[in-house]
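*Asks:* predicted model and sequence follow; I will ask about them next.
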Amino acid sequence: MAGPDAADPVADLVEAQLADAGATWTIGVTGAVAEFSRRPGEPAARGPRCVVTGRGGVRLELPDTTEVIAYEVPSGPDNRWNHAVAFCLDAGAARMAARTVVTALGPDEEAIRPRDRVAVRYDLGLGIPTVDACVRTADPALREALDGAAGEPMSDELVATLVRLGPHRVFAGRCGRVEVFAPIARPGTPTPDGPHTHLHADRLRPTHTHPDAAPIGPDLVSCVTLHPAHPVTDANGHAVDFDETRHAAFQKVLDTFGDPVAGAHKAMTIAAVRAGVGPDLTMLPRDPASRAAVAVTLRQLLHTDGPSPTLDVWRTRHPPDAGLLHPDG
């Protein structure tokens, strides 16, 4: 264990990203995700391993056994990619209650803001092994509806009530929690910027915590995911001009927390393209994480180096959809 004066790269990463308004934090699985982000200049309060605004908050509580894994995966056909840092635990250590019926949990004594600790938290019963997906309210009318639904699976009627009354949403796992205070978007309306939740029962995959191409071992699950500020998209996924500073910043994160095999393939691809050497198809990687790393590298080279005949050959011969991100990744 490191001494009190030793560098702690995980703590440094967490504190730097909590201080960065361009970072987004998520907890959840495909079909059920809570997301925290904030606007530049938006008033925010900081505490140890947490940040909170008037629209939501995030707090991290990382066990000593947490494994931190940074990765990049291609996203869609438009030369985009996603990057992320997963805070992972062994599946057994990550397990939460996995309740399958609506359950009253009592006052939320672990709420990020002291004033929210008297409100009552209700597990929605989604059966997610790694996340207690809850709502929190002090509204008597909503509490009556939730108490009436207790002991039963969540119904469409209850969902409609939640959308109408807009309680806080609290997604909690073994590595922390995300709280969303903002209203719930009405069906058919755009996803709001800033803190929000996604709940799509028809797409729910309770054990799918990260992209298939992420270099996360089969015994690990992602309990919290950090999405640092991205070089070609904003927090809402809209395209922006390439930001070299943001790109370089995440490459440093990859150097510290990325998969070394995928990193080696990334470095070899960059060196080959810059040297004018085409791909040797017999040497293309077979594992999903490395294939994704090569696909992302080719997309990034369009921004860092510009088009070239060699890059065109690489992009033609390398499968463009290697390691595509799952919908709620």
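*Replies:* That came through, no problem.
*Asks:* okay, CA-based contacts and neighbour counts for the rest of this
*Replies:* Will do.
*Asks:* so which strand or helix has Val68?
*Replies:* strand 67-74 (DSSP states H and E).
*Asks:* packing partners for the helix or strand following that strand?
*Replies:* Per DSSP H and E, strand 67-74 leads on to strand 81-90 as the next helix or strand towards the C-terminus. Where contact means 3 or more CA pairs under 8 Å, 6 or more residues apart in numbering; DSSP states H and E, strand 81-90 is packed against strand 67-74, strand 220-227.
*Asks:* alongside the first one, take a look at this:
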Amino acid sequence: MDDLLAWVTDPDAGWSVGTFGALAEFLRDPDEPASVSRTPGRATVVTTRGGVDVHPTGDVVPLAWERRAGDSWSQAVALCMPADGAGRSVITELGPDVDALRPEDRDAVLVDLGVGAPHLAACVRTSDAALLASLRAVEGRPLAEAGAVAGLLVEAGPHRVFRTAVARLEVFTPIPPPDGTSPDGPHTHLLPRLLAAGRTHAATDPIPAGRAPGATLHLPHPTRTVEGRPIPPRPEHHRRAQETLVRYGEPSAVTARAAVAEALATSAEPPPWALSRDHRATVELALRQAEELEPTHPHLGAWRARVPRERSESEGQPLTHDPAQG
């Protein structure tokens, strides 16, 4: 999986670690100073706003997919790990964070918020005596029964540390209030209503049964920033992403994508099978990609006339963002 680890050091790629209702995301600007480390089987990058460390284990199964996002598309690879861990379901103090990505953070205390996901420890890290006292006062309780702790976390803004067996993602930026917006760059989502569903991932993610996403790579978009802003086309990014999708995608999805690409290249109008319900999403993706990367494609107009553009519910959302996560 060295090819996937190479994306950790790519500033155009994003990463997320979490579960349905509790998610940490790492993004960085292309010109943002960063400390980057690569060792066999491991890749780490740290900025002043956060960091991510990815170290796949031998039982990881990578799974790639692409789907509509906003008025464009997104592409991702989940590092699927066994979902048979013993994640905590109550607030638990873990002691000093000796594995912190930065040496200066290793004396601060790590507290697991107990989100109940089998594969995830969603933690906060702090040296704030008042916040630690408040967290210790509710230790052993589920987060949903911890009273004013959520408000105290927003006020204090401790580091967030989300850990699985294959990755660690740290966020140093402030926590926005409930009516605020997530900051650019690294940030977290914590939504108790979604956590109550007991899912490890959104229903739209094709994670195999018995597995959970230990970390998710959000592949760079060839014509948009991660926030969804248009940029000049980068065909090389699209080529690399497609190679990754072919290597790690579900075989049926890879076959369907290849068939649609061949039909679009050779047929002036979509053949009947391409208009079927089974191929609708794949055709829509191919047309969106052609519109942004090959707007003068000779068959694009006729195909689009037969396949009107579908509007996504996630219009305006960042391309790494799962609308279900809030």
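*Replies:* Yep, it's here. This structure is a prediction, so every number in the text was calculated from the model and none was measured.
*Asks:* still on that earlier bit, which one of the helices and strands packed on strand 81-90 of structure 1 lies closest to Gly54 of structure 1?
*Replies:* Counting by CA to CA, Gly54 of structure 1 lies closest to strand 220-227 out of those; the figure is 20.4 Å.
*Asks:* what is the corresponding segment of structure 2 for the closest one?
*Replies:* Aligned by TM-score structural alignment, strand 220-227 of structure 1 corresponds to residues 211-218 of structure 2.
*Asks:* pretty sure Thr316 of structure 1 sits in a strand.
*Replies:* No. Thr316 of structure 1 sits outside any strand when classified using DSSP: H, G, I helix; E, B strand; the rest coil, being helix.
*Asks:* can you give me the helices for the stretch 201-326 of structure 2?
*Replies:* 235-248, 251-266, 280-293, 300-306 (DSSP state H, counting those that start in this stretch).
*Asks:* please identify the most buried of the ones you listed.
*Replies:* Using mean count of other CA atoms under 10 Å, the stretch among those with the largest mean neighbour count is helix 280-293, at a mean of 19.
*Asks:* what's the average distance for it when superposed on structure 1?
*Replies:* Average distance, helix 280-293 of structure 2 versus aligned residues of structure 1 after superposition (mean CA distance after the TM-score superposition for structure 1): 2.6 Å.
*Asks:* show me what that helix packs onto, helices and strands only.
*Replies:* Using 3+ CA pairs under 8 Å, 6+ apart: helix 280-293 of structure 2 touches strand 61-69, strand 72-82, helix 251-266, helix 300-306.
*Asks:* what's in contact with that helix?
*Replies:* With contact meaning CA atoms under 8 Å, 6 or more residues apart in numbering, helix 280-293 of structure 2 is reached by 67-68, 72-73, 223, 233, 235, 256-257, 260-261, 274, 297, 300, 303-304, 307, 309-310.
*Asks:* mind checking how far Leu195 of structure 2 is from Glu93 of structure 2?
*Replies:* 20 Å (CA to CA, to the nearest Å).
*Asks:* now the helices and strands packed on helix 280-293 of structure 2 in CSV, with distance to Asp99 of structure 2?
*Replies:* Shown next, in CSV, are those (distance: least, CA to CA, whole Å):
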stretch, distance to Asp99 of structure 2
strand 61-69, 25
strand 72-82, 21
helix 251-266, 38
helix 300-306, 52
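*Asks:* nearest to Leu245 of structure 2, out of the ones you listed?
*Replies:* Short answer: strand 61-69, nearest of these by CA to CA, at 5.4 Å.
*Asks:* what range in structure 1 does that closest one sit on?
*Replies:* With TM-score structural alignment as the criterion, strand 61-69 of structure 2 aligns to 67-75.
*Asks:* in the matching stretch, which residues are buried?
*Replies:* Under the neighbour-count criterion of 16 or more other CA atoms under 10 Å, stretch 67-75 of structure 1 has Glu67, Val68, Ile69, Ala70, Tyr71, Glu72, Val73, Pro74, Ser75 buried.
*Asks:* mean per-residue distance, the match of strand 220-227 of structure 1 to structure 1?
*Replies:* Mean deviation for stretch 211-218 of structure 2: 1.1 Å (mean CA distance after the TM-score superposition for structure 1).
*Asks:* how much space separates Gly125 of structure 1 from Pro153 of structure 1?
*Replies:* 6 Å.
*Asks:* again with Ser75 of structure 1
*Replies:* 34 Å.
*Asks:* thinking again about what came up before, shared neighbours, Gly125 and Pro153 of structure 1?
*Replies:* What both Gly125 of structure 1 and Pro153 touch, as defined by CA under 8 Å, 6+ apart, is the set Thr100, Val101, Val102.
*Asks:* which of the residues you listed tops the neighbour count?
*Replies:* Counting neighbours by other CA atoms under 10 Å, Val102 leads those with 22 neighbours.
*Asks:* quick one: map that residue onto structure 2.
*Replies:* Aligned partner of Val102 of structure 1 by TM-score structural alignment: Ile91.
*Asks:* just Ala141 of structure 1 next, same as before
*Replies:* Checking TM-score structural alignment: Ala141 of structure 1 goes with Ala130.
*Asks:* what do you get for Gly166 of structure 1?
*Replies:* Under the alignment (TM-score structural alignment), Gly166 of structure 1 maps onto Gly157 of structure 2.
*Asks:* for that match, give me its contacts.
*Replies:* Thr173, Pro174, Ile175.
*Asks:* now do Thr207 of structure 1
*Replies:* Applying CA under 8 Å, 6+ apart, we find Thr207 of structure 1 in contact with Val29, Ile128, Pro129, Thr130.
*Asks:* how close does the second one sit to Arg59 of structure 1?
*Replies:* For Ile128 of structure 1, the distance to Arg59 of structure 1 (CA to CA) stands at 20 Å.
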